[in-house]
Structures are given as structure tokens and as C-alpha cells.
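Engineer: curious how this folds, go ahead:
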Amino acid sequence: MTDTTIAAEPAEGAIESAERANAVQAGGTGAFRRRRERFMEGIGDGVAVLAAAPELVKSRDTDVMYRQNSDFFYLTGFLEPGAVAVLTPHDAGHRFTLFVRPRDPERETWNGRRAGVEGARARFGADAAYDVAELDERLKGLVEPADALWYGVRADGGAMDARMLKLLAGFRGTRPRAGKGPWDLRDPAQLLDRMRLIKEPGELALMREAAELAARGHLAAMRAGRPGVGEWEVQALLDQTFRAHSATSGTSFPAIVGSAANATILHYVTNDRRIEEGDLVLVDAGADVGFYCSDITRVFPASGRFTAPQRAVYDVVLRALRAAVAAVRPGAPVTDVHEAARRELVQGMIDLKLLEGEPEKLIEDETFKRFFMHNTSHWLGLDVHDAGPYREPDGTPLPLQPGMVLTVEPGLYVPEDAENVPAELRGIGIRLEDDVLVTEDGHEVLTRGVPVDPDEIERICAR
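Structural biologist: Modelled structure (predicted):
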């Protein structure tokens, strides 16, 4: 570290926050039970099998930090690896069955406590629970009465995918004579993606907390990201701010801290450059609280004031952000958000002399993608790019509904080697991103805790 070393202060109320998040994750069995019931209504006479996320090895015997599969968590609240959930609507004694790792004092000494079979029933509301070693023995009987098997084949499914395909193939051979067993394999995402789109009050409470925490981290970055500080030090400050909040908090994705021309790289995560005088610094970072994500992008001048060219580009993107946020309202097609941002950005590109021509023609020909190449929004929730379709099966854009949460993130990126553009704009990258909830009468910006007005940002940097 240099003499510009920066540090975060622990957040007030950190313990209380951790308790709330833990209550939602492990103890809030009512919310998970209601979701399971809704899901089982959707699968009718089918049976659903969901597997926990696999454990991943970073190198040799060092594991990647474990994170539960979002769909599995959404329906069960169970956080351990090696588990399988079976949802059987037709069997009252096994509507929700969990196969889990058994208690093992020796392994728990090394790797932490397990819920075990007893905990799966008592703490997670399973109607029945078994040692996962019994999965092959019991699975056929649970699935046999179903007309359809709901299981999502995954790229990392491995042995579990093979097990389920073998099971289905076996039923294909015996069903003509026995009259039992599923014919169809269906993806649970057909139902879960739609369910996860509409956030429940408990989910929104955690998302508001994650947005507030992310705003706190961005404010800290603005105050600390001065010339001489490394991008990596700003990243460390974000990590520390989030983790200081509570034991259950962290980053929702690897933070982007791009100074100068690094800000024109959309997913820049190297974060190894030292910030210099006159640089803009783009920070794209979010917090995770109780498994729920936030995602904010802000840009600030390391030296405390925007230059005239920097401010000109910033103002274009800010107009696009405000226009796009204004388009978020119930009943509006989700594509309206992108179209509103795109109109402002294309006109701004013309004003800045980055492009020439009529806006409609530049949009039709997608000429603007030279400087704005991504969509303006994505769903937000348990995942940063959360589950949910953007179009109906007939291709029409999905209408926004109350309870949906999406990002709004227009940007304008001028590569430092761009040709036929004003020299003073080269190497400037601006992206501004807020998290927006669709409400009954419009929208709520969850991330208002960190300013976007450039004059206010200059005041924060000056402090």
C-alpha cells in the first residue's frame, strides 16, 4: 500500500442486518413454503427434482467459496452443497423431500456444521428427509407416479444430469407395460423465471438494504479515489465497506474500477492501474445482502472537477439515464426503457460530433453501437443478471409489472484509439446505473442514496 492507503469504517447496525438476512435465508420457512406451493400448482401432476449447486475446486485442494444455486435457494432456503430437493404434489407425505449430507462430527470439525436429516425437517420444513446416499434407492418411487419430470439440465450438471436422464430412459422402457412414469422432461425455469420476476416484500427489503449498502460503498470510493490511489485499492475499499456491514454481506459481482481509458472496457476487472491527475474513474459495483443483489455504476473526477469534454459526455449519459428511468412504469413494454435511453444517446453522439446523420437512420443502421453497444437494462434479484424473460413467447416485449426490479444503465464509450472523432473525447467512458423498482403508480429508484448529479459528485470528491 502507498501513503494513500484507504479504509472503511464498520457500518452502524451491522449485527442487526446480519440477523435479518439470516432470518430470511435459514429461518424464514414460511416464504419458501409459499413459493413451493405456488410452484407445485404449476407443475400439476408432475414431479420436480432440483439439485444444489456443485462445489468447485479453485486449485488442488482449495475450494471456490460456495454459493447455492439461486433456484434451489428460492424454493428451499437450504444453503449446503450435496443436496437434492424433490417436490411431489401428489404425495402428502413427500410433498417436499430433501436429500442431504448426514451429520458427521469428523467432517464438521473440518468444514463446519451440517443441518443433517433432522435439521432438514426441523429447520427447513421438509415433509421427509433422507441421507443423500439414499437418493438412487428412493428417487424412482417418488418420480414414478408423475406424468412429467421437471428437471433443469445444466452445463455443470455432471453426475446429476446423467442420473436423471438414465431415470427417464428407464421409464420410457417400462411405461408401456406398467402404465407409470413420466414421458416428458421439462425445465423448471419455465415457471421459476416468471415467479422470480415479481419480488415479494421480504425480497424487496433485502434489495433496498443491498442498494443502500452499495451506495455507501460508492460514496466511499468517490471520497478516496484521488490521484495516486490504485484501482485495486478502491476495489478493496468497496469489499471492506460491504463486508464491514455484516457477516452475510459481500460483493454481488467482481467490482469494476476503471480509470481513464479503462472505463471504455465494459467488463474491466483487472483493476491494476494507478489513478492519475485528471482521470475519470468508473466504478460498477454492487452489494449482496441475504443473497439479494444491488448493482450501481457511477463516474467521478479523481481531481475533484470534470473537464469540459468529460462533463459534456457525462451530461449526455445523464439525460439518457433520466429518460430511461422515466419510462419505467407498469404496463409499459420493457423495451421502452432501452429505446428512451438510445434516443438520448444517439442525439448526444450527434451533438458531440461522434456521429453524423439523422437519428432515426443511425438507430436503424445501428451505427450508434460503435459507442453504445449494450442493452440498457437487466433484471435484478437473487442474481445480478436475474432470471426472467424479456419477451413473451410470441416475441412481443414483456410488459413491466409492479414488483419487478431492473437496472437502468446507459453508457457512452469512446475508445482512446477511435478515429474520426474529436480528440478531446478519446478515452472517455461514462456509464450511469441505477436499480429501479416498478411500483403500482410508476417507479422507485432504490439507489438514490448515491448522487448522480455532476455538481453534487464534485462536492463529494472535494471533501
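Engineer: only C-alpha atoms from now on, for both contacts and neighbour counts.
Structural biologist: OK.
Engineer: which residues does the closest residue in space to residue 284 that isn't next to it in sequence contact?
Structural biologist: Excluding the flanking residues, the one nearest residue 284 by C-alpha to C-alpha, 6 or more residues apart in numbering is residue 297, at 4.1 Å. The contact partners of residue 297, taken as C-alpha atoms under 8 Å, 6 or more residues apart in numbering, are 282, 283, 284, 285, 409, 431, 432, 433, 434.
Engineer: the second one in helix, strand or coil?
Structural biologist: Local secondary structure at residue 283 is given as strand here, using DSSP: H, G, I helix; E, B strand; the rest coil.
Engineer: ok, it touching residue 262?
Structural biologist: No - using C-alpha atoms under 8 Å, residue 283 is not in contact with residue 262; the gap is 10.7 Å.
Engineer: any idea how far residue 406 is from residue 227?
Structural biologist: 33 Å (C-alpha to C-alpha, to the nearest Å).
Engineer: typo on my end, it should be residue 149
Structural biologist: From residue 149 to residue 406 the distance is 32 Å (C-alpha to C-alpha).
Engineer: hang on, the earlier thing: who's more crowded, residue 283 and residue 262?
Structural biologist: residue 283 (28 against 24; other C-alpha atoms under 10 Å).
Engineer: what sits against the more buried one?
Structural biologist: 218, 255, 256, 257, 258, 297, 298, 299.
Engineer: and the gap between residue 432 and residue 266?
Structural biologist: Distance from residue 432 to residue 266, by C-alpha to C-alpha: 12 Å.
Engineer: which of those two has more neighbours?
Structural biologist: Using other C-alpha under 10 Å, the more surrounded residue of residue 432 and residue 266 is residue 432, with 22 against 16.
Engineer: so that one makes contact with residue 411?
Structural biologist: Yes - taking contacts as C-alpha under 8 Å, residue 432 lies within contact range of residue 411: 6.5 Å.
Engineer: overlap in contacts, those two.
Structural biologist: residue 317.
Engineer: picking that back up, nearest to residue 329 among the contacts of residue 297?
Structural biologist: residue 434 (15.1 Å; C-alpha to C-alpha).
Engineer: and that closest one, how many neighbours?
Structural biologist: As a measure of burial, residue 434 has 25 neighbours, counting by other C-alpha under 10 Å.
Engineer: before we move on, what about residue 112?
Structural biologist: Number of residues near residue 112 (other C-alpha under 10 Å) recorded here: 10.
Engineer: could you also give me the structure for this second sequence? I'd like to compare it with the first:
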Amino acid sequence: MSEEQKQADNRARSTTDELRAFIREGWAARRPTVQGPSPAARYAADRRALLSAAYPRQRLVVPAGGLKVRSNDSDYVFRPHTAFAYLTGLGADREPDAVLVMEPFDDGGHEAVLYFRPLADRDSDEFFADSRYGEFWVGARPTLEDVELELGVTARHVDGLVDAVAKDAGQVTVRVVRDADRELTERLDDARVANGAERETLAGSDDALAHAVSHARMTKDEHEVEQMRAAVAATREGFEAMVAALPDAVANGRGERWLEGTFGLTARHRGNGVGYDAICAAGNHANTLHWIKNTGDVTEGELVLIDAGVEVDSLYTADITRTLPVDGTFTDAQREVYEAVYAAQEAGMAAVRPGNRFSDVHDAAIRVIAEHLHAWGLLPEGVSVEDTLDKEHGQYHRRWMVHGTSHHLGLDVHDCALATREEYMDAELRPGMVLTVEPGLYFKADDLKAPERFRGIGVRIEDDVLVTEDGCENLSDAMPRSADDVEAWVQRLTAR
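Structural biologist: Have a look, this model is predicted:
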């Protein structure tokens, strides 16, 4: 909250000594809120151990981030920074302003210390008068003891953070995940410099830590895979609710918003919320790749492309796309485009196996797309499939398939984003990686190079795939994909 907002805060204040005394009295003893270690705790400890080994005798600082003002004195729902969630196991809306510090031992290894704002005593003003943090307003936070039991780390009050991070900063290398909390990073920078660090070296030193945590997430552990399965299962429920709601979306107008809201209900009920803004793109809107306005009507006879994922409480998200015939039956032209995309996705999935490169998935899918475009006569005269696949002088097919076919998936919908191109695109696929496979074809309504029968048709099919020891597992395989199965799915769920 800005200084201007603090000064303009015009809410009533409970200021009399008599009222303060009255509010502090007559409360039952609090019941324990933490019964034992979190299921994620031991996995988070293993992740920290790998990071510890990579940075011996260095102090590592990973903020959760702070609350962000939405409007005036209202905050957005808090979501901790991904690196913090990964290394602590905390998800949902926990814990604003918290910071994980990995304090180095002289002989190697680290002590994990979580600095956070613990539950205030009931005789404090914060308890009843602080609208941003007070228990009366936003509920009870954990105690220091709760966090130590839940996470298996040392817990300390956040008020001691800056001094703890900056001490002997001239002698001990301190690394901070800078983008997690920019305001805090500036304060830590000042304190580090005051304790002997050189300001011009800070950012470069810190970037390596953020990169390391991002790259480490590329291969999921057992707990992460379990969370991904839960996210996919919840997303399937959300899609089935949207399919069942198609008649209402048509009848009520502004049907894209109706579908978005239907999915949002499932996402909030089954998880933490949506993993990203859902795309509910009917008709020609499907040809705008990131159509999140969702202001259009849903009309019988058209397709609706829905790209959505539930983020579960641990913050792992699914990312699934289905393109649906609104009235339950593809037209001949819609089916022709759909089956081309389906064939491309099948080829991409076949390339997901250990030993292949990440880029092989796109190469396999895009070849099928190029073959269909060539067969339809859409590539320039004299251009073969091999010509258009030439990355230096071709790529004509990208007029109708502009995006990549795959990305990593996990705590972020586009996970591991700080990995280098070599670490990402050229990486060898390994068991435990979770990828999307999502080819598409997009024929804008005003594209005069597209056949008239295809104009206004956009199709994408996307599934979440786990690399296994001998191939891959489609985590979202329970959701129909083939044209015939999709038609049957829509017809069954919309029958009334």
C-alpha cells in the first residue's frame, strides 16, 4: 500500500482504551491449526538440499512476495512466488511477506529459516485493528511453532529478516531471487551494501539463483506428479461442466463469459482457482491465440475453442485445450481442420519419449501440419513440405500455426521459463518431465489465402503429458480428443 493510500485511509478507528480492553478479553484458547508435517515438506527439503549443494557457504534468499493493491484499500488474492512455493511446499495464499533464507554452515550445508509474520497476540492492536493483516479481518495466521511443525524449518519473525540477510554481506555471498519482491530487494540491496557488499555485483550474482531454481523444476518429483494428476482431474470436471453448459451459453448471450464463469466455479471449488485466464473463444475469436476477453456470443453451428486449467491448492496447474462443436456435430470443413490438428498432435505425442529432444515434439507435429497445408495447396507455388520446414528460408506454414507445440508445465503454466534455450529447447527428455502437446490451425475470417470453407475456423487440441521410462503418459487422456469422441461427448453432456 502506497504512502498516499495510508494517509488517505479513512476507515473508523477503535482508539479508546476502554474498547481496547474490552476486545482483548473473553476469548477461548485457540485450537492447533497444524496437526503434523505437510505432505510436501520432505519433498521441499530434498529440493533445498540440491540447491544447498550447488551453493555451499552462500546465503540464499527466496521471498514469497507481498500483497498487491487491486483498488484503493483492497488487495488481490495473494499467490506466493513460484520459487518460494517450490522450496517451501507452501501454496494457495500463503504467506505474504514471508522469506525463505538458507543460512550457510561453515562446513557446508544450510539451515532453512522461514521469516514470516506470525499470529499476533489477542492483546495487540493488530489482532482487531489491522485490516490488512489482523485476525479479525483476514483470519488467523500460523504461529512460529505451527510453521516449524508443518514445514520442518526454523521459523522466525519477519522483523529480523533484513539484519539477518545483510550481516557480513561483504564476506559471505548473498543471493536473492530479485523478482519475487522488488521493494524488499531494494531494501536488502541497501543493507547488503551497508554491510560491505558491492552494489554493482548484486544483480548478476542474484540472477544465477533464480535461474537455478527455475531449471530445477524441469523434472518433477513424485509429489509434483501427484499434484499434476489432481490438477488435470479437476480440469476435466471443469470442462465437463462447460460442455454441459453449452446450451445455456447459446441461449443467454455473451456465452464465452458464461463458459468462463462455469469453469471458474469448478476451479475455485476443486482447487485454488484458475492457473491462468481461461480462453473461451467462439467462432473467429479462436484465431486470436490469447483471446481472454471472452465477450462474444456462442452460436450453434460454430466451434468454441476452450483453453483452461485448474490450479490446485499446491499451485500446480493443468493446461488443456479442447475445440468443441457447439451443437455437437462438426461440419465437413470443421472436421477436416480438426482431424489435421488431431493427426499432428498424435505425431507430437509419439515423439515424447526419453532420449528425444524437447524440440523433437514440435518438429514431429509441425511436419504433419505442413503436410496438410501442402495437400490443401496453401503453401506458395513450388514450395514443398521440406522447403517450408527449412528454418532459415521457409516457415510459410506459420501463417496458420504460429506458436510452439509444447512447453513445460508445473507450478507455472509456462514452467521453467528462466532456463536457457539450450536447457529448454535442446534438452533431452527425461522421466518426470511434464509437457503440453498442443498443435493448432488458425484460419482467420479475413484471410484471403485460406480456402473460403476454412475461414473463421480455429482449432487447437492440447493435453498434458508425463514422460515415463519407456515413453509417455497422457495425463488428460480421459478427456475425449478424436472428432468422433468429441461429438459424442458434447451430445451426451448437452442432452436434456
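Engineer: give me the TM-score for this pair.
Structural biologist: Once superposed, the chains reach a TM-score of 0.87 (TM-score structural alignment, normalised by the length of the first structure), with 431 aligned residues with a C-alpha RMSD of 2.6 Å.
Engineer: one step back: what remains of the contacts of residue 283 of the first structure once you look at the second structure?
Structural biologist: Mapping the contacts of residue 283 of the first structure onto the second structure (both residues aligned by TM-score structural alignment, their matches' C-alpha atoms under 8 Å) leaves 255, 256, 257, 258, 297, 298, 299 still in contact.
Engineer: which residues in the stretch 51-200 of the second structure form helices?
Structural biologist: Taking DSSP state H, counting those that start in this stretch to define them, one finds helices in the stretch 51-200 of the second structure at 82-88, 125-129, 135-138, 144-151, 161-166, 182-194, 199-216.
Engineer: now those helices in TSV, with distance to residue 448 of the second structure and mean neighbour count?
Structural biologist: Converted to TSV, those look like this (distance: least, C-alpha to C-alpha, whole Å; neighbours: other C-alpha atoms under 10 Å):
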stretch	distance to residue 448 of the second structure	mean neighbour count
helix 82-88	44	24
helix 125-129	64	18
helix 135-138	56	15
helix 144-151	59	19
helix 161-166	61	19
helix 182-194	47	17
helix 199-216	43	16
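Engineer: quick check: which of these is nearest to residue 360 of the second structure?
Structural biologist: helix 199-216 (19.5 Å).
Engineer: quick one: the closest one to chain centroid distance?
Structural biologist: Distance of helix 199-216 of the second structure from the chain centroid (C-alpha atoms, centre = their mean, to the nearest Å) equals 21 Å.
Engineer: what does the next helix-or-strand element following it contact?
Structural biologist: Per DSSP states H and E, helix 199-216 of the second structure leads on to helix 222-244 as the next helix or strand towards the C-terminus. By C-alpha under 8 Å, 6+ apart, the surrounding residues in contact with helix 222-244 of the second structure are 40, 43, 259, 262-264, 266-267, 270-271, 308-312, 314, 316-320, 410, 432, 464, 475-476, 478-479, 490, 493-494.
Engineer: show me which of those residues are buried.
Structural biologist: 40, 43, 259, 262-264, 266-267, 270-271, 308-312, 314, 316-320, 410, 432, 464, 475-476, 479, 490, 493-494 (16 or more other C-alpha atoms under 10 Å).
Engineer: of the contacts of helix 222-244 of the second structure, which belong to strands?
Structural biologist: Counted as lying in strands by DSSP state E, out of those, are 308, 310, 311, 320, 464.
Engineer: I'd like the distance between the aligned residue in the first structure for the first one and residue 31 of the first structure.
Structural biologist: The equivalent of residue 308 of the second structure in the first structure is residue 285 (alignment by TM-score structural alignment). Taking C-alpha to C-alpha as the measure, residue 285 of the first structure and residue 31 of the first structure are separated by 28 Å.
Engineer: with residue 308 of the first structure instead?
Structural biologist: Counting by C-alpha to C-alpha, the gap from residue 308 of the first structure to residue 31 of the first structure is 52 Å.
Engineer: ditto for residue 340 of the first structure
Structural biologist: For residue 340 of the first structure relative to residue 31 of the first structure (C-alpha to C-alpha), the value is 36 Å.
Engineer: repeat for residue 111 of the first structure
Structural biologist: Residue 111 of the first structure is 28 Å from residue 31 of the first structure, by C-alpha to C-alpha.
Engineer: what does residue 81 of the first structure give?
Structural biologist: 21 Å.
Engineer: before we move on, what about residue 210 of the first structure?
Structural biologist: Counting by C-alpha to C-alpha, the gap from residue 210 of the first structure to residue 31 of the first structure is 19 Å.
Engineer: in TSV: the helices of the stretch 51-200 of the second structure, plus distance to residue 73 of the second structure.
Structural biologist: Shown next, in TSV, are the helices of the stretch 51-200 of the second structure (distance: least, C-alpha to C-alpha, whole Å):
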stretch	distance to residue 73 of the second structure
helix 82-88	25
helix 125-129	14
helix 135-138	13
helix 144-151	28
helix 161-166	26
helix 182-194	19
helix 199-216	31
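Engineer: out of these, which gets nearest to residue 299 of the second structure?
Structural biologist: Comparing these by C-alpha to C-alpha, helix 82-88 comes nearest, at 38.7 Å.
Engineer: could you pull out the helices in the stretch 351-496 of the second structure for me?
Structural biologist: So, for the stretch 351-496 of the second structure - with DSSP H, counting those that start in this stretch - the helices run 358-375, 385-389, 421-424, 483-494.
Engineer: residues in the first structure matched by the second one, start to end?
Structural biologist: Taken onto the first structure by TM-score structural alignment, helix 385-389 of the second structure occupies residues 359-363 there.
Engineer: please apply the same query to the first one.
Structural biologist: Residue correspondence for helix 358-375 of the second structure in the first structure, counting by TM-score structural alignment: residues 334-351.
Engineer: how about the matching stretch: buried residues?
Structural biologist: Buried-residue list, stretch 334-351 of the first structure, by 16+ other C-alpha under 10 Å: 334-350.
Engineer: SS state for the spatially most distant residue from the centre of the first structure?
Structural biologist: The C-alpha centroid of the first structure is most remote from residue 177, which lies 46.8 Å away (C-alpha atoms, centre = their mean). Secondary structure assignment for residue 177 of the first structure (three-state DSSP): helix.
Engineer: need the contact partners of stretch 414-430 of the first structure.
Structural biologist: 260-264, 280, 282, 299, 309-310, 313-314, 317, 353-354, 371, 411-413.
Engineer: excluding sequence neighbours, find me the nearest residue to residue 125 of the second structure.
Structural biologist: residue 20 is the one closest to residue 125 of the second structure (C-alpha to C-alpha, 6+ apart), at 7.9 Å.
Engineer: residue 469 of the second structure against residue 431, yeah?
Structural biologist: Yes - using C-alpha under 8 Å, residue 469 of the second structure makes contact with residue 431 at a distance of 5.5 Å.
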